[in-house]
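Novice: Provided below are the primary sequence and the corresponding predicted coordinates.
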Amino acid sequence: MANPDNYQETLDAAIDKAKEEIQDLSKINIIIAGKSGAGKSTLINAAFGEELTKTGGGAPVTDKISLIENKDFPIRIYDTVGFELKQINQWKTKHSILQILRRTNKTETPDDDIHCLWYCVSATGTSLEDEELNFMKLFLDRNIPVILVLTQAYSLKSANEQKQYAQQKLPQLHSVSILANDSENTTAFGVDQLIELTATLLPDGLQNSFASAQKASLRNKRQAATKLINSAIVANFGTGFVPIPVADAPIMMSIQSTMLVKITTVYGINFQKNKVETALAGALGVFTAISAGKSVATSLIKLIPGGWVIGGTISGTVGAIITGALGYAYIELMEMVAQGKINLSEVAPEELTNLLISLIKQKMPQNLTDLDNINKN
């Protein structure tokens, strides 16, 4: 029989750790620039959710730049007031940006660095001006990635022409066309591509922060979560042999709980709106169900090919398989929560445990070779 004290201690620690993980995520700093009417605010809402702009406000940094941030989001947005054609406004905006770049370069804290520029241009508006290209070059010359965001891309032909022209002038430039909101005749598109492109340009140490902050791409979140599962699988290969029942096997549960906490963080599930502890309790309940000898859970062991359960023990290999399958099942649960298909405030942990067990069965490899392919599911 599983030791309830071990389970409760692990669950309590996991809940505390999840809250700490969210608070400790490294900050990402993105500058969003462009002319007035280019759709910067709409883009911010589509990429990071309305909570950021509603609660983050936009405190003035200079007379041309405001800072949008929220303590619960690992991202800061420097939002320019508008890169207008009047020469004095261009100079003021450029001067304000240079002030920020110089200030952040003086600190040794990576949290202060500017990590990317999104320069927004209406795909149906006027052509790019030389001053706008020169502005983007300021960042490229400092090895800061720049993405030209062709907003309001009702005409992909026009957007592609803008892209080609800009990339002829600035070959290092990245670009993406988007329509942030549905129109009467066209479904919104491109914001997820912008998110995924941005993620490829950020340092590895910021990937989890960015995945947590962004709201537009579940694929980006899944990619970040997959890396966490792979790390947990490797760790479980080293656990050796764990007796069943696993009442005195806190090592495997600890590895699993760390993985689950980090996945929860990547999906950016709001603690105030969702009972995250319910999800963690349900997931850790899978391990407890196995250790308690419940038939629905121990049937999972029988699904593992090759007879790797020897003399009443689970090998590190089997533990790794179970951990991996649990991780991918938990991803499915997090995506259901993110899509509003499951309300964690309305379900019991036992219900989630049973749901996860059914999902785990779908993730189990059919043979030893499939162990290498489990993360493709």
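Specialist: Looks like it came in fine. Numbers count the residues shown, from 1 in each chain.

Novice: can we go C-alpha only for contacts and neighbour counts from here?
Specialist: OK.

Novice: do a quick rundown of the helices in the chain.
Specialist: Applying DSSP state H to the chain gives helices spanning 4-24, 40-48, 50-56, 87-105, 130-140, 156-169, 191-201, 207-213, 218-237, 250-266, 276-291, 295-303, 316-338, 349-363.

Novice: second structure for comparison follows:
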Amino acid sequence: MGAETLDVLKHRKQHRLANGVVRRNVLWAATTGLVPIPVLDSAATVAVQLKMLAELSDVYGVKFNKSSGKSVIAALTSCITSGVLGRALLSTGIFTSLAKVLPVVGSTLGVLTMPGFNGAFTYALGKVFQQHYATGGTMLDFDPEKAEPAFRQKFKDGLKFNQDAKTA
């Protein structure tokens, strides 16, 4: 076996491991949407996302920085909550987290929508970082503005991924 073949096998293994990391954390993030307490649900989701970024960093041998991870999550949150897509998601995602303070209706609305939003966001975050790391990127050279189009597409894919996971 040549060095080129070993390199291909290494990349395949990283890709397979990274896919598992993303899938597992998407499921965890979706369950955080079931937390009935506002703010605690968001904190739990961010904790899962930071854990996922740390795990992806390990898979690709990239140094993980928690504060950079938080900054990336915040930047991508603002990109997904702006524009046309953001208005639609804002009404279902962030609003439902805050709406949980309303008796019965708010909690019901949150339980119905937050798992999907959290899962899709986590899926998009994981897939964008998987691609970034696979091409030699690091946490420090990640550019949220440059990644925004891919992130938006992966978010849409994540909504579909969540639907497929429910029916599987």
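Specialist: On my side now, so go ahead. Everything numeric here is computed off the predicted structure, so don't read it as measured data.

Novice: how about the most centrally placed residue in structure 2, what does it touch?
Specialist: When structure 2 is reduced to its mean C-alpha position, the closest residue under Cα atoms, centre = their mean turns out to be residue 122, at 1.5 Å. With contacts defined as Cα atoms under 8 Å, 6 or more residues apart in numbering, the neighbours of residue 122 of structure 2 are 22, 25, 26, 29, 49, 158.

Novice: quick revisit: residue 176 of structure 1: which of the helices of structure 1 is closest?
Specialist: Closest approach to residue 176 of structure 1 among those (Cα to Cα): helix 191-201, 6.3 Å.

Novice: list the buried residues in the closest one.
Specialist: Under the neighbour-count criterion of 16 or more other Cα atoms under 10 Å, helix 191-201 of structure 1 has 191, 192, 193, 194, 195, 196, 197, 198, 199, 201 buried.

Novice: tell me what that helix is packed against?
Specialist: Under the contact definition 3 or more Cα pairs under 8 Å, 6 or more residues apart in numbering; DSSP states H and E, helix 191-201 of structure 1 sits against helix 40-48, helix 218-237.

Novice: and that helix with helix 218-237, angle?
Specialist: An angle of 50 degrees separates the directions of helix 191-201 of structure 1 and helix 218-237 when computed by axes from the mean of the first three to the mean of the last three Cα atoms, to 10 degrees.

Novice: hmm, who's touching helix 191-201 of structure 1?
Specialist: In this structure, residues lying in contact with helix 191-201 of structure 1 by Cα under 8 Å, 6+ apart are 43, 46-47, 116, 145, 147, 149, 176, 178-180, 207, 210, 214, 216-217, 220.

Novice: likewise stretch 133-141 of structure 2?
Specialist: Taking Cα under 8 Å, 6+ apart as the rule, stretch 133-141 of structure 2 contacts 11, 15, 57, 60, 62, 63, 64, 65, 68, 69, 132.

Novice: gap between the residue nearest to the first one when sequence neighbours are not counted and residue 80 of structure 2?
Specialist: The spatially closest residue to residue 11 of structure 2, leaving aside those adjacent along the chain, is residue 134, at 7.9 Å (Cα to Cα, 6 or more residues apart in numbering). Residue 134 of structure 2 sits at a distance of 23 Å from residue 80 of structure 2 (criterion: Cα to Cα, to the nearest Å).

Novice: name the residue in those two with the higher neighbour count.
Specialist: Relative neighbour count places residue 80 above the other of residue 134 of structure 2 and residue 80, with 21 against 16, counting by other Cα atoms under 10 Å.

Novice: roughly how far apart are that one and residue 18 of structure 2?
Specialist: 23 Å.

Novice: likewise for residue 8 of structure 2?
Specialist: Separation of residue 8 of structure 2 from residue 18 of structure 2 (Cα to Cα) stands at 15 Å.

Novice: swap in residue 29 of structure 2?
Specialist: With the distance defined as Cα to Cα, residue 29 of structure 2 ends up 16 Å from residue 18 of structure 2.

Novice: neighbour count: those two, which is higher?
Specialist: Neighbours per residue, other Cα under 10 Å: of residue 29 of structure 2 and residue 18, the larger number sits with residue 29, 30 against 25.

Novice: follow-up on the earlier one: with neighbour count and distance to residue 39 of structure 2 added, can I get the contacts of stretch 133-141 of structure 2 in CSV?
Specialist: Supplementary listing: the contacts of stretch 133-141 of structure 2 in CSV, determined by neighbours: other Cα atoms under 10 Å; distance: Cα to Cα, whole Å:
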residue, neighbour count, distance to residue 39 of structure 2
11, 14, 38
15, 18, 33
57, 20, 27
60, 19, 32
62, 17, 30
63, 12, 29
64, 18, 25
65, 14, 23
68, 14, 21
69, 20, 19
132, 17, 30
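
Novice: I appreciate the help and will end here.
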